[in-house]
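Student: Okay, sequence plus prediction incoming.
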Amino acid sequence: MSNDTLPRIGFMGIGIMGAPMAGHLRAAGHPLTIANRSRGPRVQALLDAGAQWAETPAALAAASDVVITILGFPQDVEQVWLGADGLLAGARPGTLLVDMTTSSPRLAAQLAQAAATKGCAALDAPVSGGEPGARNAALSIMVGGEAAAFARAEPVFARMGKSIRHMGGPGAGQHTKMANQIAIASAVMGVAEALSYARRAGLDGESVVAALAPGAAGSTQLTVLGPKMLAGDFAPGFMVKHFLKDLGIAVAEAEAMGLALPGLAQSRKLFERIAGELGGDVGTQAIIAAYR
């Protein structure tokens, strides 16, 4: 179904996260146009549900009131937004453009400035919650940009997430996501070390997770990734190659601030080792393999 009173949404990046996020918007009645590098099953499912297809980012923007991107790497975002056939080449004045990729705070500020010169508004709005959060419309959304643009976007964000916070001006959403990834990096490393210790001590891993979860050591990393670590299930909810991208941005930002973060540095080394041994497409729980 569709509702002409709702803003037309353009969505680019129909991946593990983007497909369910776009699906929630379509299910809510938003006229939806999508673009993606390929037309696989996730894209086809949205087209079957009534979404329209755009051949280029420029065409996507031209057909939309609000455009959302969730892509892989900062260079992808830069090309899709600023390329010759990019979003800003096709966007009409007044269009709201939202990047939900985890990307560089400095790039977010650059995109906001470029959008303003076209008479458009831009927000950086990275998310946390992984595939389950995207599937259940329960994402945490951290937003940077002007307050008026945030007010326009908030009803759209509410279709995809449960925790929606305006963190400040352009780049503030990305800085908040870096803090999130820094916290996760040490947390998932700690879970891997705890379960490796428990295994070496002869304990039953599942019982250890059950014992620790209600106490001070309890965390999403423990309860969601801990059982996968124990089972040797490295299927990705969030790929190591994408996490390494995030950690690289965090390291660069911390260095620019003159801030030493040794936990971040150590976890990055372990994830680089895992990527070298198992490949970058495994899930972040694969860090436990570094302790075998």
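Tutor: Right, received. Where do you want to start?
Student: can we go C-alpha only for contacts and neighbour counts from here?
Tutor: Noted.
Student: ok, now how distant is the residue of the chain most remote from its centre from D246?
Tutor: Most distant from the centre of the chain: G202, at 37.3 Å, with distances by CA atoms, centre = their mean. Look at G202 and D246: by CA to CA, to the nearest Å, they are 35 Å apart.
Student: let's bring in a second model and compare:
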Amino acid sequence: MVSENLSTIGFVGTGVMGKSMANNLLNEGYSVLVHTRTKAKAEELIEKGAIWKDSVADLASEANVTISMVGYPSDVEEIYFGEKGIIKNAIANSYIIDMTTSSPSLAEKIYEEAHSRHVHSLDAPVSGGDIGAKSGKLAIMVGGDPEVFDAVKPIFDVMGENIVLQGNAGSGQHTKLCNQIAIASNMIGVCEAIVYAEKAGLDPLKVLESITTGAAGSWSLSNLAPRMIRDDYDPGFYIKHFIKDMSIALESAKDMEMLTPGLELSLSLYQSLAEKGEEEKGTQALIKWFQQK
């Protein structure tokens, strides 16, 4: 049952993740307004009943809830601030939710600006990749006020199943950076394990049968290793976006005077791939670095 005061959702950004998230909201009966830089990326949603808006200002001025899922912190800045941005055009007492992985300090800035205009703000980055987005089983990490979180929880429930309010504004972003730091080193281990299996003359798929359910088990091992084995590098999550996330995490860690050797190594390997033109591939393409002669 769709709550009347949450009935119209504006969704900005319909890429790999955003399109599936918006689609799940449509399927649940919400009225969904969409805007993205390239309208063609929203055509499938429009055909299913989403309403196209020519600008974020038009979208925010009609939505009870405005959700963004864009690429970089610079994109977040662009769509939220200024005369034609989301904050200045949002309806009073409406909700704005940035689900992009972005900087904690930017999330705090959005919160303060929105609060001054009587608009409720949450930062709510996600984890689970294209698989989680399609199935509505994303992990959603939220920063903001408890009463605001409670109000929009029914919307989060449509897109995810592990939904946790982590603390004040920016806390969702800090939690997502913890997630990315954990993945960064894990991806190195997954790649090394697969290449080791191949060089030892083993069937890597059979190896996965044994190790995914044991102590080595991880989301990346279960979901991305099979893609590595079949040379499927289509993006569930782009290398270019993972580099962005790791760079934000590294910057935040340095601000806290924290050492992150695993993160730094993973970032350097992915940057090496990006320099070879692989930035549009999925993160599982890291195995190419280990397979090079």
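Tutor: Perfect, I can see it now. Keep in mind it's a predicted model, so treat the numbers as computed, not measured.
Student: Regarding structure 2, what is its longest helix?
Tutor: For structure 2, the helix with the greatest residue count under DSSP state H is helix 171-199.
Student: Sort out which residues of that one are buried, please.
Tutor: 171-177, 180-181, 183-188, 190-195, 197-198 (16 or more other CA atoms under 10 Å).
Student: continuing past it, what's the next helix or strand?
Tutor: helix 204-211 (DSSP states H and E).
Student: Could you give the residue range in structure 1 aligned to that next one?
Tutor: Mapped onto structure 1 using TM-score structural alignment, helix 204-211 of structure 2 covers residues 205-212.
Student: Okay, the residue farthest from the centre of structure 1 and V208 of structure 1: tell me how far apart.
Tutor: For G202 of structure 1, the distance to V208 of structure 1 - CA to CA - is 11 Å.
Student: How far away from the center of its chain is stretch 187-194 of structure 1?
Tutor: Taking CA atoms, centre = their mean, to the nearest Å, one finds the center of stretch 187-194 of structure 1 at 22 Å from the center of the full chain.
Student: Quick one: residues contacting the nearest residue to I51 of structure 2 once chain neighbours are set aside.
Tutor: Nearest non-adjacent residue to I51 of structure 2, counting by CA to CA, 6 or more residues apart in numbering: L33, 4.6 Å away. Counting by CA atoms under 8 Å, 6 or more residues apart in numbering, L33 of structure 2 touches T8, I9, G10, F11, A50, I51, W52, K53, L59, A63.
Student: Can I get those in TSV including distance to K39 of structure 2, neighbour count and secondary structure?
Tutor: Below are those laid out as TSV (distance: CA to CA, whole Å; neighbours: other CA atoms under 10 Å; DSSP: H, G, I helix; E, B strand; the rest coil):
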residue	distance to K39 of structure 2	neighbour count	secondary structure
T8	20	19	strand
I9	18	26	strand
G10	15	28	strand
F11	13	29	strand
A50	12	24	coil
I51	11	17	strand
W52	8	20	strand
K53	10	19	coil
L59	14	26	helix
A63	19	25	coil
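Student: ok, of the residues you listed, which one's closest to D75 of structure 2?
Tutor: Distance to D75 of structure 2 across those (CA to CA) is lowest for F11, with 14.3 Å.
Student: Do I have it right that A62 of structure 1 meets A91?
Tutor: Yes: assessed by CA atoms under 8 Å, A62 of structure 1 is found in contact with A91 at 5.2 Å.
Student: Those two: which is more packed in?
Tutor: Set A62 of structure 1 next to A91 and count neighbours by other CA atoms under 10 Å: A91 wins out with 27 against 19.
Student: so who does the residue mapped onto the more buried one from structure 2 touch?
Tutor: Aligned by TM-score structural alignment, A91 of structure 1 pairs with A90 of structure 2. A90 of structure 2 sits next to A57, A60, S61, E62, A63, V119 when contact means CA under 8 Å, 6+ apart.
Student: ok, 6 Å please
Tutor: A90 of structure 2 sits next to A60, S61 when contact means CA atoms under 6 Å, 6 or more residues apart in numbering.
Student: what does the one 3 residues further on give?
Tutor: Contact criterion CA under 6 Å, 6+ apart gives H118, V119 as the residues in contact with N93 of structure 2.
Student: any idea how far it lies from M187 of structure 2?
Tutor: Taking CA to CA, one finds N93 of structure 2 at 42 Å from M187 of structure 2.
Student: Over to I51 of structure 2?
Tutor: When I51 of structure 2 is compared with M187 of structure 2 (using CA to CA), they lie 39 Å apart.
Student: for P235 of structure 2, same thing?
Tutor: 15 Å.
Student: Skipping adjacent residues, who's closest to F81 of structure 2 in space?
Tutor: Nearest non-adjacent residue to F81 of structure 2 (CA to CA, 6+ apart): I87, at 6.3 Å.
Student: mean shift of the strand or helix carrying that neighbour relative to structure 1?
Tutor: In the assignment (DSSP H and E), I87 of structure 2 maps to helix 86-89. Following the fit onto structure 1, the mean deviation recorded for helix 86-89 of structure 2 is 1.2 Å by mean CA distance after the TM-score superposition for structure 1.
Student: rewinding a little: so which elements touch the longest helix of structure 2?
Tutor: Counting contacts by 3 or more CA pairs under 6 Å, 6 or more residues apart in numbering; DSSP states H and E, helix 171-199 of structure 2 packs against strand 138-143, helix 261-275.
Student: so which of the ones you listed comes closest to F290 of structure 2?
Tutor: The nearest among these, by CA to CA, is helix 261-275 at 9.6 Å.
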